[in-house]
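K.L.:
need a 3D model of the sequence below.
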Amino acid sequence: MIKTTFSIKGKDYRQWAPFVLRVITGLGFLLHGWAKLSRGPEGFAKLLTQLHIPFPDIMAWITTLTEILGGAALIAGIAVSLIAIPLICTMLVAMFGIHIHYGFSAVKTIGLTPGGPVFGPPGYEINLIYIASLISLMLTGGGRWSADSFFAKEE
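P.N.:
Have a look, this model is predicted:
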């Protein structure tokens, strides 16, 4: 019996689940980066200054571009295992620099007005979900329709 899989270092690129996870996770990073860029990274740099992040102006641009370019690379499935590393780093800094102080839950309803619910600051739940998604993609590869799958060799 001949087994045909398309893989790079043992990753099976015929799977559908990594494709869905890769596109949704990539879109999340792309949109977060785009929001920072459209508001101007200067505002994000002010937040980084309050967190005592060194070189806040430079780090604001690095983070913004990492999220935009990393998100786009994930969507396309380009070097998924490698691209995940700087994205995990951005999530760790956000988690330990900001979100850890607000507990676990990403959604905190703190009140209700005639206009709808009022939400408090998000906890670190979403950071952990992004990190778990990225680790999963590092282990499985980008799945179907990833650029990586086109370069995989048939074993």
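K.L.:
contacts and neighbour counts: CA atoms only from here.
P.N.:
Fine.
K.L.:
for the longest helix along the chain, packing partners?
P.N.:
The residue-count maximum for a helix in the chain (DSSP state H) belongs to helix 17-39. Secondary-structure packing of helix 17-39 (3 or more C-alpha pairs under 8 Å, 6 or more residues apart in numbering; DSSP states H and E): helix 56-76, helix 125-140.
K.L.:
is Val107 located within a helix, as I assumed?
P.N.:
No. Note on Val107: no helix contains this position according to DSSP: H, G, I helix; E, B strand; the rest coil, which reports coil.
K.L.:
centroid-nearest residue for this protein?
P.N.:
The structure's the chain has its C-alpha centroid closest to Phe29; by C-alpha atoms, centre = their mean the separation is 4.6 Å.
K.L.:
just to revisit the earlier point, residues contacting the longest helix of the chain, please?
P.N.:
Helix 17-39 is contacted from outside by 44, 63-77, 130, 133-134, 136-137, 140-146, using C-alpha atoms under 8 Å, 6 or more residues apart in numbering.
K.L.:
give me the three-state assignment for Pro122.
P.N.:
coil.
K.L.:
hang on, isn't it packed against Ile98?
P.N.:
No. With contact defined as C-alpha atoms under 8 Å, Pro122 does not reach Ile98; the gap is 9.1 Å.
K.L.:
now the second one, please; I'll put the structures next to each other:
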Amino acid sequence: MNNFIYALSKKYQIFCSLIKHGDGIAALTLRLYLVPIFWMAGTNKLAHFQQTVEWFGNTDWGLGLPFPMLLATIATSAEIIGAILLAFGFLTRLISIPLIITMLVAIVTVHLPNGWQAIADPNAPFASAQVLASTEKLEKARQILETHGNYDWLTSSGSFVILNNGIEFAVTYLVMLLALIVLGGGRYLSFDYWVKHFFLK
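P.N.:
Next up is the predicted model:
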């Protein structure tokens, strides 16, 4: 039995030594997943910057944040610059920090009142009262579309759903950014690795 465990342990060590050169793939996939998300968010804010500032500052229909011009500028810059740096894997750990802050602000100010789910699904285990109430709205909308629209065509690419705008996606991005703080840009596949390899020895 001991010989079997020892042999298994040796094989596992060999396996680990072989795959360690590919451990940068995990960081690369996280980075490339997040790049379009932050690029689209940042460039959309920039394209409608005045509306973004108003949304940040307005207490009636916006976030009601102080210093809306400053915060909108910081958020927009963090997302655009963050997308670029993540794409190249440069200063990955450093840029993940302001992106984490933007996610935390989004979670608390925008998504938290809507519960967990991004898409309203009354059958999900974390369905809130708001999600459960959307069932009636969804059924009514489906009836209207079936009666007055081409429902088969409208749903040919997927089911008809109601956006719940909960914290689900923002928390997912937050977790991915926390992983990048630990992983960095990744071995071989990032500027961080080569800068460290050649210039910071």
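K.L.:
gap between the nearest residue to Ser7 of structure 1 once chain neighbours are set aside and Gly28 of structure 1?
P.N.:
Leaving aside its chain neighbours, Ser7 of structure 1 sits nearest to Ala152 (5.1 Å; criterion: C-alpha to C-alpha, 6 or more residues apart in numbering). Distance, Ala152 of structure 1 to Gly28 of structure 1, by C-alpha to C-alpha, to the nearest Å: 26 Å.
K.L.:
cool, Ser146 of structure 1 as well?
P.N.:
Distance from Ser146 of structure 1 to Gly28 of structure 1, by C-alpha to C-alpha: 17 Å.
K.L.:
who has more neighbours, those two?
P.N.:
A side-by-side neighbour count of Ser146 of structure 1 and Gly28, using other C-alpha atoms under 10 Å, places Ser146 first with 24 against 18.
K.L.:
hang on, that one packs against Gly77?
P.N.:
Yes. Between Ser146 of structure 1 and Gly77 a contact is recorded at 4.1 Å, counting by C-alpha under 8 Å.
K.L.:
just to revisit the earlier point, now which residue in structure 2 aligns to the residue nearest to the centre of structure 1?
P.N.:
Aligning on TM-score structural alignment places Phe29 of structure 1 opposite Phe38 in structure 2.
K.L.:
whichever residue in structure 2 pairs up with Ala152 of structure 1: which element?
P.N.:
Per TM-score structural alignment, the equivalent position to Ala152 of structure 1 in structure 2 is Lys196. Here Lys196 of structure 2 sits within helix 191-199, counting by DSSP states H and E.
K.L.:
which residues touch that helix?
P.N.:
Residues contacting helix 191-199 of structure 2 (C-alpha under 8 Å, 6+ apart): Phe88, Gly89, Phe90, Leu91, Thr92, Gly184, Gly185, Gly186, Arg187, Tyr188.
K.L.:
and if you look at stretch 95-111 of structure 1?
P.N.:
Taking C-alpha under 8 Å, 6+ apart as the rule, stretch 95-111 of structure 1 contacts Leu51, Pro117, Val118, Phe119, Gly120, Pro121, Pro122, Gly123, Tyr124, Glu125, Ile126, Asn127.
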